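Chemist: got a sequence here, can you model it:
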Amino acid sequence: MIPLDPENWSLLQGIIVFCVCALVIAVAGTRITGVVDQLADRTGIGEAAAGAVLLGASTSMGGVVLSVTAAWNGHAELAVSNALGGIAVQTFFLAVADMVYRRANLEHAAASVPNMMQNGLLICLLSLILFAPYLPEYTIAGVHPVTPVLLGVYIYGIYLVRGATEAPMWRPSVTGETREDEPDDVNTMPSLPRLSAEFLVLMAVLGIAGWRLEPAATVIANKTNLTQTVVGVMLTAISTSIPELVTSIAAVRRGALTLAVGGIIGGNAFDTLFTAASDIAYRGGSIYHAIPDDSKFWAVLTLLMSGVLMMGLIRREREGIGMIGMESVVITVLYVLGVVLLLTGG
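Modeler: A predicted model of the protein is given here:
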């Protein structure tokens, strides 16, 4: 039997709790993508907007709770590395989804102005996080001024994404491989109240799993002498991002390509708010000034990966190496390189 107090957990008990929580996140996160897809059709908000807000936020619930819990417990390195590592691995997952879709390059087939807007928003938010440590370490009630700016930029960015969805000023060229997500028959779906209730329950399950994942990750870090950055990037970030991988592949196979791409990019933009939420929870001052160099490296790497993705979304290469886009190849190489450097201490 596993003690309630994490300080009494052994390494094996920490690993068991970690694996159970990761499994719960994977199952609940997979289920919630179908609910979000139906909510998008029921409410008429569209696949791109649903991917950006509903799917991105809900599948990230485990990660945000973990980061906030870690920050509250004084583990700033774990909180930030989980957030930034999650964005990097989810960008890599988009390349994996591209490998699954064999008809053409995924970024070509799922051409979408809102998705490009979301990616631009992500780049702005990551830049703000990297900019914060160079500002004075000044806080108001323990919160750095960049935190409300991050929240404001995100809200305004989502407003712009919605505008680009409803009244785009230009449209991507339609080709034989371009796929627009078609709404399903709402008459065959559960009622809106039932879908909403299931959505909220699944979000709560994801939050609880993320809350229990944090002490398990801390035990693993302490018992194995791994740095919190390694644990955050390689363990918690990947485990809390499993829903994004599963849901993006499921969406691609179902033909909901815009939802697949929008869910990843929208989730990435939302994940930057992990840092803002962690700064509010962190009582040791500005969490931005506690970001270690390894975590800053992952933020810079993610910026580079996002820039490559943006160029891929604009270029819209029909086919590339092995029937995947060149941007997917570059993103994969960059992520693997980052992992190698992290594990070797390079």
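Chemist: alpha carbons only for contacts and neighbour counts from here, please
Modeler: Will do.
Chemist: count of neighbours near Val143?
Modeler: Residues contacting Val143 under the criterion other C-alpha atoms under 10 Å number 23.
Chemist: list the buried ones in stretch 155-166?
Modeler: Across stretch 155-166, burial judged by 16 or more other C-alpha atoms under 10 Å covers 157-158, 160-162, 164-165.
Chemist: to compare against the first, here's the next sequence to fold:
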Amino acid sequence: MDYLFLVIGLALLLLGAEFLVDSSVAIAKRAQISSFIIGLTIVGMGTSAPELFVSLSSALSGHGDVAMGNIVGSNICNIFLILGVSATITPFAIQNDIVKRDIPFGIFAALLLFVLANDSRIFNSAESGLSRIEGIVFLVLFFAYMAFTITKSLKNRSKEEEEEAESKLSGKPLPLLILIAIASLAGLIGGGNLFLSSAENLARAWGVSEAVIAITIVAIGTSLPELITSIIASLKNNSELALGNVIGSNTFNILLILGTASTVHPFSIQGIRIEDFAVMIFATLCTLGVAFSFRKYFFTRGEGIFFLVCYVGYTAYLVVR
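Modeler: Have a look, this model is predicted:
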């Protein structure tokens, strides 16, 4: 039954995220909010909602390893698997702003998470994990980054072609859109809890630690929306969108999701090892490396294959571990 509940929970997460995005976009367009703001905020939050609810529910239930492992594993999956698949299907150019602003900030966020989550090993403090103060620091950094990004993008908006956010629910009555948004949110919460509990039961049945399950199964499951979207974008020759989405999603995961989870309920970690954080940092650094290796500001197919090999190798290491 746990396998069935795992699938049902994942389905609720995916459907909930999809309908939350569509209903939110439709509501926002009714309020005449710009498509850029919709894409950067509402759509971004919707696609990262599975990670948010899994990590938040894990922290509240005292499973810090799952909360942290979900984010560490999702970030590794986003870079090595999703970008690897995207570049392997269709190599693409890397935007200048992403290289100069978003990638360096993503590296900073990953390094900050490593230091704060492993303070017991680095500074000989009581235990590893995230405190409420550290969570608040993450949230402040996130909203400052968002404010800076939105302000800068709005200034450059007149120079760029406006791209309207689309929603399958456009034109539906406003009361129906609100009901769909509420139902989607309920589906996300229920799916996150169901997915989490079944993953924990499977971890115990397999004799595998919660940390490894979180970094692999849970992380891949909550990253499926981004993976599917990136594959479709690559098949439509829009692979350049994948890099910006992944970098933004990873920063979102660390600063907003872990910031929210630890602010609501501080948690400790035991099963997430130094090498797991090291792989996440290495993956983040690789996004900068591909911008300057082989073809400058270009993600080649060979680099995409290298990313996939890294992901397979890391997953194999976790299974053996």
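Chemist: give me the TM-score for this pair.
Modeler: TM-score of the superposed chains, computed with TM-score structural alignment, normalised by the length of structure 2, equals 0.79; 305 aligned residues with a C-alpha RMSD of 3.6 Å.
Chemist: picking up where we left off before, from the buried residues of stretch 155-166 of structure 1, which land in helices?
Modeler: 157-158, 160-162, 164-165 (DSSP state H).
Chemist: make TSV from those residues and add distance to Ile291 of structure 1 to it.
Modeler: As requested, these are exported to TSV (distance: C-alpha to C-alpha, whole Å):
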residue	distance to Ile291 of structure 1
Gly157	25
Ile158	27
Leu160	30
Val161	30
Arg162	32
Ala164	34
Thr165	35
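Chemist: could you single out the nearest of these to Gly255 of structure 1?
Modeler: The closest of these to Gly255 of structure 1 turns out to be Thr165 (C-alpha to C-alpha; 19.4 Å).
Chemist: wait, isn't that closest one in contact with Val113?
Modeler: Yes - counting by C-alpha atoms under 8 Å, Thr165 of structure 1 touches Val113, with 7.2 Å between them.
Chemist: for stretch 274-282 of structure 1, give me every contacting residue.
Modeler: Stretch 274-282 of structure 1 is contacted by residues 63-64, 67-74, 76, 79-80, 83, 129, 142-144, 147-148, 150-151, 285-288 when judged by C-alpha atoms under 8 Å, 6 or more residues apart in numbering.
Chemist: pull out the buried members of the residues you listed.
Modeler: Neighbour-count burial (16+ other C-alpha under 10 Å) is assigned, among the contacts of stretch 274-282 of structure 1, to 63-64, 67-74, 76, 79-80, 83, 129, 142-144, 147, 150-151, 285-288.
Chemist: in helices, which of those residues fall?
Modeler: 63-64, 67-72, 76, 79-80, 83, 129, 147, 150-151.
Chemist: that older thread, ok, the ones in helices among the buried residues of stretch 155-166 of structure 1 vs Leu200 of structure 1, which is closest?
Modeler: Ile158 (21.1 Å).
Chemist: counterpart of the closest one over in structure 2?
Modeler: Under the alignment defined by TM-score structural alignment, Ile158 of structure 1 is paired with Met146 of structure 2.
Chemist: repeat for Gly307 of structure 1
Modeler: In structure 2, Gly307 of structure 1 lands on Leu285 (TM-score structural alignment).
Chemist: just Val65 of structure 1 next, same as before
Modeler: In structure 2, Val65 of structure 1 lands on Phe53 (TM-score structural alignment).
Chemist: I appreciate the help and will end here.
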